[in-house]
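Participant: Here is the input, now give the coordinates:
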Amino acid sequence: MRLAVIGGTGRIGSLVVQNLNAAGHEAVPHSRRTGVDVLTGQGVDAALAGADVVVDLTNSPSFDHVSLAFFQTSTSNLLAAARRSGAGHFVILSIVGVDQVPELDHYRAKTLQEGLLKAGPVPYSIVRATQFMEFIDTVLSWTAGDDTVRLPRTPLQPVAAADVAATVAEVAAGPPLGGTLDLAGPDTYPLDELGRITLAAKGDRRSVIIDDTSGMYALVHGDVLTAGKGARIAPTHYTDWLKRHSTKITAPPVPADRRGRRNP
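Facilitator: Predicted coordinates:
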């Protein structure tokens, strides 16, 4: 089976390509590095030519309103090219609970992408994953100071990128789901507790302060970002994953919120 993996040189994409090729398929990675631009359409038809399956793992360059235009354009271009190429399966990676947080531009954009796929001309599969374990450091850095990290109590159920990639590869190699598969890690934590566990594992002496108004996840209500009934539970526990990742968290620039302003 030949698969075109768009975004195939990124963190998840490169692992998906490795998994598919190890299973005996022909998975070809495509990205701007290889001359494929999903916004202008440059190189897209050539990338999808002869592909049985299209796997779209691209992402917006920012989490603000720009992401809406990105997914509207990129998904429309890829779906049109997939129809022209005769591909019989289109797979995307999305986020568990993404349609339950309309306050976040990025989540509304991913919901838009899902809608375009469902209404599109190609049989499809959607894999929704919870927040990546690899993303937790970034989440903490958004509200990290010299001595403290301010975090809301939002429940999260982090999943390892390797487990996500394995699931995406499995789905891509199978028949179209015509629906959604949810994937989550085995453990659920309030974000403030997740922060304390992470800091302790890294030997970081900063303290966590509960602040339900701080950061992007303050806009999430309830447990909508955790696994629901029927979700697949991945095998990797966060504490085990942490043992292999011990870099101290630093504080990069804070991302713009949904209105384009900077979070406090």
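
Participant: going forward, measure contacts and count neighbours with C-alpha atoms only.
Facilitator: Fine.

Participant: So which residues of this protein form strands?
Facilitator: Taking DSSP state E, the strands of the chain run over residues 2-6, 26-30, 53-56, 89-95, 124-129, 148-151, 155-156, 180-184, 189-190, 207-210, 232-233.

Participant: Distance to Val139 and mean neighbour count for those - can I get that in a markdown table?
Facilitator: Below are the strands of the chain laid out as a markdown table (distance: least, CA to CA, whole Å; neighbours: other CA atoms under 10 Å):
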| stretch | distance to Val139 | mean neighbour count |
| --- | --- | --- |
| strand 2-6 | 26 | 25 |
| strand 26-30 | 28 | 22 |
| strand 53-56 | 24 | 26 |
| strand 89-95 | 16 | 24 |
| strand 124-129 | 16 | 25 |
| strand 148-151 | 9 | 22 |
| strand 155-156 | 11 | 22 |
| strand 180-184 | 18 | 24 |
| strand 189-190 | 13 | 16 |
| strand 207-210 | 13 | 17 |
| strand 232-233 | 22 | 16 |
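
Participant: Let's have the ones you listed in CSV, adding distance to Ala169.
Facilitator: Converted to CSV, the strands of the chain look like this (distance: least, CA to CA, whole Å):
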stretch, distance to Ala169
strand 2-6, 10
strand 26-30, 10
strand 53-56, 9
strand 89-95, 10
strand 124-129, 10
strand 148-151, 34
strand 155-156, 24
strand 180-184, 13
strand 189-190, 27
strand 207-210, 37
strand 232-233, 15
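
Participant: and Ile136, which of those is closest to it?
Facilitator: Among those, the nearest to Ile136 by CA to CA is strand 155-156 (10.0 Å).

Participant: Which of the strands of the chain sits closest to Val66?
Facilitator: Using CA to CA, the strands of the chain put strand 89-95 closest to Val66, at 17.1 Å.

Participant: One more sequence to fold, the one below, so I can look at both together:
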Amino acid sequence: MKIVVIGGTGLVGSKVVELLTGRGHDAVAAAPNTGVNTLTGAGLAEALDGAEVVVDVSNSPSFEAGPALEFFRTSTANQLAAEQKAGVGHHVALSVVGTDRLAESGYFRAKIAQEQLITESPVPYSIVHATQFFEFLNGITDDATHDGVVSLAPVHIQPMAAQDVSAAVAEVAAGPPRNGVVEVAGPERFRLDDLVRTVLADRDDPREVRADPGARYFGAALGEDTLVPAGDARRGPTTLAEWQAAQPSR
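Facilitator: Predicted coordinates:
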């Protein structure tokens, strides 16, 4: 089965391509550096020729509200239009657990807009909601750092390894459309401030982590369980300690 992976040269996309290829599929990495630009449409029709599934794991290069909205609206609309013309039977998109509960954030409003385009399209679909990746903890920490202090709401988070996210996306892509959302999460639940405190200590990062119930998460207020699945979710196997042990020595 030919499966085109938009964002197929990135952190998750490259692993999805590898996993699908290992299962015998014709997995094609589609990204600007392979000649496919979903914002302009360049190379998109050619890449989708003969494809049965399109997997979109691309992300906006900016977390600002306007640019993120423009990226997700344009890229997703171009993909879905090209998929209809090519007869693609399954659109798979990677999104974030809690997106619908994070609408105060401009970035997450952009993700909501992306999901709306997908659900309103005639192309059968599956949306994979993943919890935050271990690999993104640096970005979360830096966004919350002001004057050397990391202020984070002491709420639940259930992070997972990018490899486990990729495995979940690949599994969904190889199966039938769900026409709904599949949630995936890590095997362990932490308090966000405790998690970051642990990670910084492991890296000998001297920044102080302060628990602040009013701290914003990329512009959005957080409830106790905003960042964790609302119900049952598939759990990735990789623990924080296992992920840390696998990182290159610093």
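
Participant: thinking again about what came up before, out of the strands of structure 1, flag the one nearest Leu78 of structure 1.
Facilitator: Taking CA to CA, strand 53-56 is the member of the strands of structure 1 nearest to Leu78 of structure 1, at 8.2 Å.

Participant: so the closest one matches what in structure 2?
Facilitator: Counting by TM-score structural alignment, strand 53-56 of structure 1 pairs with residues 53-56 of structure 2.

Participant: would you list every one of the helices in structure 2?
Facilitator: With DSSP state H as the definition, structure 2 shows helices at residue ranges 11-22, 44-48, 65-86, 106-120, 137-143, 162-173, 192-202, 240-246.

Participant: Need the ones you listed in a markdown table (columns: distance to Val5 of structure 2 and mean neighbour count).
Facilitator: Formatted as a markdown table, the helices of structure 2 follow (distance: least, CA to CA, whole Å; neighbours: other CA under 10 Å):
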| stretch | distance to Val5 of structure 2 | mean neighbour count |
| --- | --- | --- |
| helix 11-22 | 7 | 21 |
| helix 44-48 | 10 | 20 |
| helix 65-86 | 11 | 18 |
| helix 106-120 | 16 | 20 |
| helix 137-143 | 24 | 15 |
| helix 162-173 | 10 | 22 |
| helix 192-202 | 31 | 17 |
| helix 240-246 | 25 | 13 |
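
Participant: and His156 of structure 2, which of these is closest to it?
Facilitator: For His156 of structure 2, the closest of the helices of structure 2 is helix 192-202, at 6.0 Å, according to CA to CA.

Participant: What is the distance between the closest one and the centre of its chain?
Facilitator: 21 Å (CA atoms, centre = their mean, to the nearest Å).

Participant: what's the average per-residue distance for that helix once overlaid on structure 1?
Facilitator: Once fitted to structure 1, helix 192-202 of structure 2 is off its aligned match by 1.1 Å on average (mean CA distance after the TM-score superposition for structure 1).

Participant: closest one to Thr226 of structure 2 among the helices of structure 2?
Facilitator: Using CA to CA, those put helix 192-202 closest to Thr226 of structure 2, at 11.4 Å.

Participant: measure the residue nearest to Ile95 of structure 1 when sequence neighbours are not counted to Val171 of structure 1 for me?
Facilitator: In space, and not counting its chain neighbours, Ile95 of structure 1 is closest to Arg128: 4.5 Å by CA to CA, 6 or more residues apart in numbering. Per CA to CA, to the nearest Å, Arg128 of structure 1 is found 12 Å from Val171 of structure 1.

Participant: again, but for His89 of structure 1
Facilitator: In this view, His89 of structure 1 and Val171 of structure 1 are 10 Å apart by CA to CA.

Participant: quick one on the thing from earlier: which residues sit against the match of strand 53-56 of structure 1?
Facilitator: 2-7, 48, 83, 88-94, 173 (CA atoms under 8 Å, 6 or more residues apart in numbering).

Participant: With respect to Ala220 of structure 2, which of those is nearest?
Facilitator: Taking CA to CA as the measure, Ala220 of structure 2 lies nearest Leu94 of the contacts of stretch 53-56 of structure 2, at 20.4 Å.

Participant: among the strands of structure 1, which is nearest Thr138 of structure 1?
Facilitator: Nearest of the strands of structure 1 (CA to CA): strand 148-151, 11.8 Å.

Participant: which strands and helices sit next to that closest one?
Facilitator: helix 136-142, helix 191-201, strand 207-210 (3 or more CA pairs under 8 Å, 6 or more residues apart in numbering; DSSP states H and E).

Participant: May I see the buried residues of stretch 216-223 of structure 1?
Facilitator: Going by neighbour count (16 or more other CA atoms under 10 Å), the buried part of stretch 216-223 of structure 1 is Met216, Tyr217, Leu219, Val220.

Participant: what distance separates the start and the end of it?
Facilitator: End-to-end distance (CA to CA), stretch 216-223 of structure 1: 15 Å.
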